[in-house]
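1. structure for this input, please:
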Amino acid sequence: MIDIVVADDQQLVRTGFRLILEAQPDLRVVGEAGTGVEAVTVSRRLRPDVVLMDIRMPELDGIQATRQLLAAADPDLPHVLMLTTFDLDRYVYGSLKAGASGFLLKDTPRDQLIDAVRAAAAGQRLIAPALTRRLIERFLVLPPPDGGHAPSLRTLTDRELEVLRLIARGLSNTEIAASIFVAEATVKTHVNRILAKLGLRTRVHAVVLAYETGLVRPGDPEAPAPPRRAASSPEDATFA
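-> Take a look at the predicted model:
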């Protein structure tokens, strides 16, 4: 069973999400919150698997609430899906920087919302690589070039750095495998090691770090990508 907290300042919205989610046998709404402060308090008390977090809320906005919630030294932190009516890039980027696992518009179709909650609970990313790259290139204030040798990256092997660059350029595991001529399972192993070494929760956060450290920079040549195929697994699917 996947436990969910719904945080939104509108009761009608919270009720609508509850009805949609609790119609599924594996989803359960265990709590609601009408402000950012309540979202943090309720989530810490109930310890859900997923928090649906509205961005525009009183007292504390959803991005700040997410930052507070995920700052705790707790191995069982929830996965946060940000919700908004506004398709603004700055909200998406702010959400990712705060540690959110994904970003959804409130008019997301019912089935995509359900899929997104399940995917988030499983630790999967919920934003297409191309969108992630576009947002970061547009809004990230880059530090001075350091040749990709920031202290946080020095624990990575040359191969892991190569994989991280390709992740930041928007390639899926399947495409990375084809680009560097290894099995997809090997790429997954590299990705897991990269996240573990850098202390990151998702590959989205790895993309942010790659740009922040100068490992990848806007304007760099695009990574060569093999022809795309239809998404065959949740990892390759786009929910936002």
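2. drop to CA atoms for contacts and neighbour counts, all remaining ones
-> Noted.
3. geometric centre of the protein: which residue is closest?
-> Residue closest to the mean C-alpha point of the chain, counted by CA atoms, centre = their mean, is S101 at 2.7 Å.
4. that one is in contact with T202, isn't it?
-> Yes. Counting by CA atoms under 8 Å, S101 touches T202, with 7.2 Å between them.
5. run this one through as well so I can compare:
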Amino acid sequence: MGGPAADNLIGLRVLVSAASPRLVDRVWQGVRELGADVVVVDLHSLPDQIGEGVEVLVVDRASPDWLRSTARAVEQRPLLRPLLIGDVVGPDEFLAAVSAGIVGFCPRNATVGAIERSICSIAESGVAIPRAFAKPLVDLARRGRMVRTAVGDVAITDREWETLQLLVQRRSTSEIAESLFVSEGTVRSHASTLMKKLGAADRDDLVALVLRGQADPPS
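-> Reported below is the predicted structural model:
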């Protein structure tokens, strides 16, 4: 996904809306020791303030017109990686946020540490999805509203869907095996099959693929 290592954000610009001074302070506290450059921006004139490389945009859901402004910025700068801070209201808003290009989510009351981990996750793998969002995310995919592949429709078994849901939650091979009452070898087999079917390079790419499919559903 092309980002710095999770424990080293040197060279990464983290953009934060000037309309949220408390959020600016929390983000700065979270990533300052990792070398990230925190830049305060105006969300409404954002495209003029975005660079050419990979950047994380921290979006405050309380900001006016956050959804439209984020979608416009992502359209103009495809390497932008938005992280939404705020409580998502229902599945429709979650769907709209992902469709706008948002790749990470943190609740309104997220700690400094949680924001830091989300930014590191986006920098490392391109996404930051809380476990609470994993099931609805995969359920939407299962209904054909999200996952898309370069070779068209593919058949995904029920057990593969169960495995995908746990992979999205960042569960380890042993944890998935325990949850599904199967061997670790079976989990690896399901994961390998999913990566081949969906055209993913690795497990992190599976999560990113689900998000990309959500933003660009099959016709």
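6. which position in the second structure aligns with the residue nearest to the centre of the first structure?
-> Residue pairing (TM-score structural alignment): S101 of the first structure is matched to V103 of the second structure.
7. next, work out how far apart that match and T149 of the second structure are.
-> For V103 of the second structure, the distance to T149 of the second structure equals 19 Å [CA to CA, to the nearest Å].
8. repeat that for P64 of the second structure.
-> In terms of CA to CA, P64 of the second structure sits 35 Å off from T149 of the second structure.
9. next: V24 of the second structure.
-> Taking CA to CA as the measure, V24 of the second structure falls 38 Å from T149 of the second structure.
10. which of these two has more neighbours?
-> Per other CA atoms under 10 Å, whichever of V24 of the second structure and T149 has more neighbours is V24, with 21 against 14.
11. that one matches what in the first structure?
-> With TM-score structural alignment as the criterion, V24 of the second structure pairs with R14.
12. name the helix or strand for I176 of the second structure, please.
-> helix 173-180 (DSSP states H and E).
13. for that helix, name the packing helices and strands.
-> helix 158-168, helix 184-198 (3 or more CA pairs under 8 Å, 6 or more residues apart in numbering; DSSP states H and E).
14. residues making contact with that helix?
-> E162, T163, L166, L167, S183, E184, T186, V187, R188 (CA atoms under 8 Å, 6 or more residues apart in numbering).
15. ditto for stretch 183-202 of the first structure
-> The contact list for stretch 183-202 of the first structure, computed with CA under 8 Å, 6+ apart, reads 101, 123-125, 152-153, 155-156, 160, 163-164, 173-174, 176-177, 203, 206.
16. narrow the residues you listed to just the buried residues.
-> 101, 123-125, 153, 156, 160, 163-164, 173-174, 176-177, 203, 206 (16 or more other CA atoms under 10 Å).
17. so the corresponding residue of the first structure for R72 of the second structure: helix, strand or coil?
-> Aligned by TM-score structural alignment, R72 of the second structure pairs with Q68 of the first structure. Three-state assignment for Q68 of the first structure (DSSP: H, G, I helix; E, B strand; the rest coil): helix.
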